[in-house]
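K.L.:
Could you look at this predicted model? Sequence included:
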Amino acid sequence: MQYQTYPPSPHLAPLIKCFWSLEFAATPQPEKQTIIPDGCIELIIHYGDLYQQFQENGSSFIQPRSFVFGQLSNTLEIAPIGHTGIIAARFHPDGFIPLATIPLAGMENRAVPLTELFGEESDFLEKNILIASTQAERIQHIETFLLARLNKLEVLDCIVKSSIEILVSQAGQVKVEEMAEKLNINRRKLERKFSINVGLSPKQLSKIIRLQTALKQLNQNTELSLTELAYQSGYFDQSHFIKDFKAFTGISPKQFYADHLQLSALFIGTN
């Protein structure tokens, strides 16, 4: 399994955390993979075979070849149906809003086809990705496409960006009321801004950042006890940590390194 990250160009760095690619061969019996929320919207293009996405009611469907996945508020189950070849852009929590053509709330937990967002012109991007021979070429095609559709960066909300910086710097260990007071803004107004610009509430993003911090620590030191992990991640106690963990992942922390979390484990602690 080959997973790599790449920095965006300076023009897109305010919006994009990184580009990433993933490749691995088809297996006779592909397993479901559980993707854990990370607070980021992703633009994903499959230049390999497509993926099957599973729903809570037990049904499934094949994902589009090119799409933007909105904010995850719970886990996502997917499985490859052949050879995996993916190139993707991972946006900052508020990074997609200058490109959004529909409300972010309408993208939550959805793989929104690029054609729904950008029309038939996105077909040319998809074709260019499919015929490209290197990841550098694929990234260049995506950047050219995004820059041509980019509204002014002034659309980025400075209050939201400052809030995200606070959440990240404190690993999600800050109350929304405290953050609103620090930024001299009413809590409800801050929540409305997050809904528009991030697609999550400040509390949801805070919990996701804190969970990702815990997962990164667990990834770096598998010998940590759950009690140590809980306190280091800012939880009141072990039971509070386990409750939040299960709420997002559907499993206990001890099950984290099961095979069906192989993909999520790749993305922990990445740029």
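P.N.:
Structure received.

K.L.:
can we go C-alpha only for contacts and neighbour counts from here?
P.N.:
Noted.

K.L.:
Next, work out how far apart I208 and E116 are.
P.N.:
28 Å (C-alpha to C-alpha, to the nearest Å).

K.L.:
Have a look at the two and say which one is more surrounded.
P.N.:
I208 (24 against 13; other C-alpha atoms under 10 Å).

K.L.:
and for the helix or strand that contains that one, what are the contacting residues?
P.N.:
Assigned by DSSP states H and E, I208 falls within helix 202-220. By C-alpha atoms under 8 Å, 6 or more residues apart in numbering, the residues outside helix 202-220 that reach it are 37-39, 73, 167-168, 171-176, 190-191, 194, 224, 229-230, 232-234, 244-245, 265, 268-269.

K.L.:
again, but for stretch 249-267
P.N.:
3, 31-36, 74-75, 219, 226, 242, 245-246.

K.L.:
if we can go back for a sec, in helices, which of the contacts of helix 202-220 appear?
P.N.:
L167, V168, V176, L190, E191, F194, L229, A230, Q232, D244, F245, A265 (DSSP state H).

K.L.:
Run the chain-centre distance for stretch 155-175.
P.N.:
16 Å (C-alpha atoms, centre = their mean, to the nearest Å).

K.L.:
got the buried residues for it?
P.N.:
Going by neighbour count (16 or more other C-alpha atoms under 10 Å), the buried part of stretch 155-175 is 156-157, 159-161, 163-164, 166-168, 171-174.

K.L.:
Quick one: the helices in this protein, in order.
P.N.:
Counting by DSSP H, the helices of the chain are 114-118, 122-131, 135-148, 158-169, 176-182, 187-197, 202-220, 226-232, 238-249, 262-267.

K.L.:
And the third one, what does it pack against?
P.N.:
Judged by 3 or more C-alpha pairs under 8 Å, 6 or more residues apart in numbering; DSSP states H and E, helix 135-148 is in contact with strand 84-91, helix 122-131.

K.L.:
let's bring in a second one:
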Amino acid sequence: MKRPLAFTPPTDLQEFIASYGILEIPDGQTETYFSPPLAMSGFIINIGKNKGTVIARIEDRDFFTANAVAGGQVTAPVYGELVGEVKSIMVFFKAMGMHRFFGNDLSQLTNSSKALTEFLGPEEADLLWNNLKAQPDNQQQINILNDFFRKHITHREEDKKLEKVLDYIHEKQGNVNITEILESFYYPRKSLERHFRKKIGLSPKVYIKIYRFKCLINFLEHNPETTWSQLASQTGYFDQSHMSRYVKEYLKVSPNSIVTLDMDYINYLLNR
């Protein structure tokens, strides 16, 4: 799979959105893809799907079938294929971005998706869809999305504490444990668990595991000559077997078989 075109959101949206991506598959061309867990939720809007086909599956079931969806956090890879002609517009939300825009309970979207007509309501979803489809220029489509999200910006005081926890996890590259978070932020365990599931879509433990895995793959991309044992020790895993377990869980291959995967596309996704 070729890398999608990447677009950085404007400054006022960067605390909510990590990036946008646009991928175009020409008529008659087929691209397969494999996406590991990203520690992010997102929108996927497939323009021109009436001419092509988009297949997305997770754990041997459909992840989505609608042209435009809101997708939640996943704990297993999403895989499938795009058969052109199709243009796919992707919005990668930061961990709390979707909840902060729409106030939704992200636990209801874990390992699943919801059609945008259901998520936003038919009127708002159809307006966004029609605006995007009427404007074929990539940058203009990103501008349409920027204007759309600006209307949904909210700043809730109650979200600030959890954002600080996320910042701490990210600074530590996932090398933290729950007890450390509870003691550092005076967070009751049940409240931390409830807030993570509702506002992020994962338990804090699972989110930390996936984020540490992202850091592992990012480190490997920039240090390709690192041995597996060195990689494990430098990215916070107990040992090589501990690291291998998570590689197998999220990439479905052993570390030695990573070279068989489309790592260029996977690295693009995990660098969001």
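P.N.:
That came through, no problem. Note that the structure is a prediction, hence the values are computed from the model and not measured.

K.L.:
what span of structure 2 lines up against the helix holding I208 of structure 1?
P.N.:
Mapping helix 202-220 of structure 1 onto structure 2 (TM-score structural alignment) gives residues 204-222.

K.L.:
Tell me roughly how far that stretch lies from structure 1 on average.
P.N.:
With the two structures superposed, stretch 204-222 of structure 2 lies on average 1.0 Å from its match in structure 1, counting by mean C-alpha distance after the TM-score superposition for structure 1.

K.L.:
What does E181 of structure 1 correspond to in structure 2?
P.N.:
Per TM-score structural alignment, E181 of structure 1 is aligned with E183.

K.L.:
I'd like to know how many residues surround that match.
P.N.:
11.

K.L.:
Distance of it relative to L192 of structure 2?
P.N.:
Distance from E183 of structure 2 to L192 of structure 2, by C-alpha to C-alpha: 12 Å.

K.L.:
for structure 1, which residue is closest to the average position?
P.N.:
C40 (3.4 Å; C-alpha atoms, centre = their mean).

K.L.:
Surely it touches Q71?
P.N.:
Yes - under the criterion of C-alpha atoms under 8 Å, C40 of structure 1 makes contact with Q71 at 6.2 Å.

K.L.:
circling back: and the helices and strands packed on helix 135-148 of structure 1, which is most packed in?
P.N.:
Of all these, strand 84-91 has the most neighbours on average by mean count of other C-alpha atoms under 10 Å, namely a mean of 22.

K.L.:
That one: average distance to aligned residues in structure 2?
P.N.:
Mean deviation for strand 84-91 of structure 1: 1.9 Å (mean C-alpha distance after the TM-score superposition for structure 1).

K.L.:
Just the buried ones among the contacts of stretch 249-267 of structure 1, please.
P.N.:
Here, 16+ other C-alpha under 10 Å leaves E31, K32, Q33, T34, I35, I36, N74, T75, N219, L226, I242, F245 buried among the contacts of stretch 249-267 of structure 1.

K.L.:
Adding distance to P8 of structure 1, write those residues out as JSON lines.
P.N.:
Shown next, in JSON lines, are these (distance: C-alpha to C-alpha, whole Å):
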{"residue": "E31", "distance to P8 of structure 1": "32"}
{"residue": "K32", "distance to P8 of structure 1": "30"}
{"residue": "Q33", "distance to P8 of structure 1": "27"}
{"residue": "T34", "distance to P8 of structure 1": "27"}
{"residue": "I35", "distance to P8 of structure 1": "23"}
{"residue": "I36", "distance to P8 of structure 1": "23"}
{"residue": "N74", "distance to P8 of structure 1": "27"}
{"residue": "T75", "distance to P8 of structure 1": "27"}
{"residue": "N219", "distance to P8 of structure 1": "26"}
{"residue": "L226", "distance to P8 of structure 1": "36"}
{"residue": "I242", "distance to P8 of structure 1": "35"}
{"residue": "F245", "distance to P8 of structure 1": "31"}
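
K.L.:
Need the max-distance pair from those.
P.N.:
Greatest spacing in these, by C-alpha to C-alpha: E31 and L226 (27.2 Å).

K.L.:
Aligned to P122 of structure 2, what sits in structure 1?
P.N.:
In structure 1, P122 of structure 2 lands on E120 (TM-score structural alignment).

K.L.:
How many residues are close by that match?
P.N.:
For E120 of structure 1, the number of neighbouring residues by other C-alpha under 10 Å comes to 11.

K.L.:
what about it, distance to N151 of structure 1?
P.N.:
19 Å.

K.L.:
To which residue of structure 2 is F241 of structure 1 aligned?
P.N.:
Under TM-score structural alignment, F241 of structure 1 pairs with M243 in structure 2.
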